[in-house]
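Participant: sequence plus predicted model, see below.
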Amino acid sequence: MRLGEFCREHPVFLAPMAGVTDLPYRLLCKEQGCDVMCTEMISAKALFYKSKNTRALLMSEPEERPIAVQLFGSEPELMAEMAASIEEEFDWIDVNMGCPVPKVVNNGEGSALMKNPSLVSQIVEAMAKKLKKPLTVKIRAGFDDSCRNAVEIAKRIEAAGAAAVAVHGRTREQYYSGKADWTIIRQVKDAVSIPVIGNGDIFCAADALRMTEETGCDGVMVARGAKGNPWLFREIRALFSGEPLPERPTHLEIREMILRHARLQLRYKGEYTGMREMRKHLAWYTTGCPHASALRGRANAVETMEDLERLVEEFFPEKPINI
């Protein structure tokens, strides 16, 4: 699969997830073998109005590359102008047409665009003409069961000049419930000639391999399966490379990853914000561990790096234990 200067067989993407895939966590996933990063979803309007919070979301580091920036909006010219204004900072631009959140959908953005194919074409065409770097688009299977139009939308995206399309095998109506329909990814792959990236229900390395085999997709995109589990990328990479599957992390590996994550949060966001954001990550990292519910309860009181270090070192034994 090729996107601009990036070329790799069966690349693995980290899906943009608001409040999850920030700079600190992307750095950890990259170290574990993820091929392609993407910023959290950014509003083109917020970028236009120079929102301070938006500028923070655009932060990246050279070791992350290749990295895309994901924009959302519904105004073709504004989307094109804002994409062009930041494209030099990234390897390509991605457009979100899959977000199911009501405040986005009710504004005619995100997955609401699946109901407006002509506007999809206008947005992609305006952006593709304005940009020098590749443009990709992330879509869903459709808006609801009466509008499962991913194939039509993907064809329009290709015709308008996009370089690749990512397909999440759920409708907007499903949010993240039920089971992702991978057959729609296969149908999109059969219908377009640009690369297709499959997304939905990749929670282990075997899922990634099975999606590739069943759909023929050119790359896979991992979303919720990566929460608290950056090791998933080394496992997928090993399976794709024909190497033995690595052992799951030990208690000590989990402890060290949490502490490294927290130090990165401290570096980039400061103690007040960084430690509060680590609370949810602690819950994800310890899912399935003994006494995890007790740790989650206490994690809500973590305010300083010292608090977090004390809690984590108390929770995890010093002697390595496989889990």
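Facilitator: Yep, that arrived.

Participant: C-alpha from now on. contacts and neighbour counts both.
Facilitator: Will do.

Participant: and I93, that's in a helix?
Facilitator: No - I93 sits outside any helix when classified using DSSP: H, G, I helix; E, B strand; the rest coil, being strand.

Participant: state the distance from it to P66.
Facilitator: 11 Å (CA to CA, to the nearest Å).

Participant: more crowded one of these two?
Facilitator: I93 (26 against 17; other CA atoms under 10 Å).

Participant: was I right to think that one contacts A84?
Facilitator: No - counting by CA atoms under 8 Å, I93 stays clear of A84, with 9.0 Å between them.

Participant: then this one, side by side with the first:
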Amino acid sequence: WGLLQAAMVASERQLKRRSGEGCAETIAARTAAVAEAEDGLRVGVAASATHETSASVSDTFTARKASRIDSDGSINSINGREIAMLDTSDAEATETDHSSLSRDNHDEDTGCSSFELPFDVRYVVAPMVGASDLAFRLLCRRHGATAAYTEMLFSSRIIKDPEYLRCKLQTCEEDRPLIVQLCATTVDDLVAAGKLVCPKCDAIDINLGCPLPQAAEEGFGAWLLDREHWPMLRSMVRELKSATRIPVFCKIRLLSTVEETVALCETLQAAGCALLAIHGRRRPPLGQHRLFRDTPADLDAIRQVVAAVSIPVLTNGNTQHPSDVAANLSFTKAAGIMCAEGLLRDPRLFEVGHAPSKSASASALLEYLHIASERSPHEISQVRGHVMWMLGKHGSGRRCTWTHLGPFSAEQLRSAIVGAESISELETIVRCTLAP
């Protein structure tokens, strides 16, 4: 109950900011509004405490804690007590021993062939502006991801502003293999930026998929896919590869026809591209990118491209549930799968044997907050965003809905998260929302 009151403080703070003159609704009034949740929360905490005394759950906590201790003895995730508070019976069902489901067996089930690359690209975290932070990449790696992209970085800013690169490209020894994604409008800018980032990564990806109006105005991303730009794309791949001596990847969208897409991919392959990541949607009309985000990806087109080229291809799109991972790989025969929003909602999407549940969401969220608190500096706005995604936020503004609300109304939960000014405040909100 004390946690709930603390969470309301963040909500109250945000409402006061919006009103400009304070909010008439006090914490006491809000407490009364959710008083009916008090008994449920107390029962849940008591039940959790009872669970902790049982031998079977104690063994589970011991195993979990042991699995999260690095070779140097440091605990790299949340401890048993934190998990205990949020575990429910369906969480115990997900603790089944999956030792028989080895990574090799998992790969055989997909029907995918292997390709020669210097690292594993079977399960890849996509580049996401404002969401591909170091803490999130590490979280996904601990739960099955074999490689991860940074968010898209601007080559021109890397060259001109050393502070931009320092802030945007945060990494560590655990964060490998790492692919840095660059956008550029000229070959010279791309090569210059590539030379600066290559010591910190294992490959560089050229962004040829961004559909935003800024990309159209400046001439990068998906707006370089038109055939008139192909000679420059060949030069970009060839010269970047020569200057950095590490693999060069390209992330593209489908063109108007499969034949045109294959022709582009063959052009990039001939220039020295080592891997293609294909977003299974076509470039939307200028300014209408938001209207096309929820349309299904064309995996059949990706399947045809995979059959036509000899370099590895990552399929990207239509991956929202763990079952989609193997199904999409099997259908497309791609070398690997890249996922964005599916991982934002469930960072354990690639984990073998993972069964989504409320307790699994709680565990992942607390683990993310723990990593973020250790990997300073962090942007609190990014952390807020991940909390919203993992709590199942859909839509925007006051009309948004949530998969997990706990004792809050939709507006209270949104205000509490936006008003939170620290990771500890966000952790309080998460505990209240996902408590059994």
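Facilitator: All right, it came through fine. Quick caveat, the model's predicted, so the values are computed rather than measured.

Participant: excluding chain neighbours, what is closest to the equivalent of A191 of structure 1 over in structure 2?
Facilitator: For A191 of structure 1, the aligned position in structure 2 is A308, judged by TM-score structural alignment. Among residues not flanking A308 of structure 2 along the chain, V262 sits closest, at 6.8 Å (CA to CA, 6 or more residues apart in numbering).

Participant: helix or strand: which one has the one you found?
Facilitator: Element membership for V262 of structure 2 (DSSP states H and E) is helix 258-271.

Participant: just R253 of structure 2 next, same as before
Facilitator: R253 of structure 2 belongs to strand 248-254, assigned by DSSP H and E.

Participant: quick one: that strand aligns where in structure 1?
Facilitator: Going by TM-score structural alignment: strand 248-254 of structure 2 matches residues 135-141.

Participant: the residue nearest to F292 of structure 2 when sequence neighbours are not counted: how many residues sit nearby?
Facilitator: Closest residue to F292 of structure 2 apart from its sequence neighbours, by CA to CA, 6+ apart: P284 at 6.7 Å. Around P284 of structure 2 sit 15 other residues, with neighbours defined as other CA under 10 Å.

Participant: likewise for G216 of structure 1?
Facilitator: Residues lying near G216 of structure 1 (other CA under 10 Å) number 18.

Participant: in contact with the alignment partner in structure 2 of M37 of structure 1, which residues?
Facilitator: Alignment note (TM-score structural alignment): M37 of structure 1 maps to A148 of structure 2. The contact partners of A148 of structure 2, taken as CA atoms under 8 Å, 6 or more residues apart in numbering, are V124, V125, A126, P127, R137, R141, R176, P177, L178, I179.

Participant: quick check: of those, which lies closest to I278 of structure 2?
Facilitator: Minimum distance to I278 of structure 2 across the contacts of A148 of structure 2 is 11.1 Å, recorded for A126 (CA to CA).

Participant: in structure 1, what residue corresponds to that closest one?
Facilitator: Under TM-score structural alignment, A126 of structure 2 pairs with A15 in structure 1.

Participant: likewise R345 of structure 2?
Facilitator: By TM-score structural alignment, R345 of structure 2 lines up with G228.

Participant: residues contacting the nearest residue in space to that match that is not next to it in sequence?
Facilitator: Spatially, and ignoring its direct neighbours in sequence, G228 of structure 1 is nearest to Y285 (4.0 Å; CA to CA, 6+ apart). Residues near Y285 of structure 1 by CA under 8 Å, 6+ apart: K227, G228, N229, I254, I258.

Participant: now which residue in structure 2 aligns to Y285 of structure 1?
Facilitator: By TM-score structural alignment, Y285 of structure 1 lines up with M390.

Participant: how close does its match sit to G353 of structure 2?
Facilitator: 19 Å.

Participant: shouldn't the match of M37 of structure 1 be within a strand?
Facilitator: Yes - checked against three-state DSSP, A148 of structure 2 lies within a strand.

Participant: distance check, it against V383 of structure 2.
Facilitator: Distance, A148 of structure 2 to V383 of structure 2, using CA to CA: 18 Å.

Participant: understood, closing this out.
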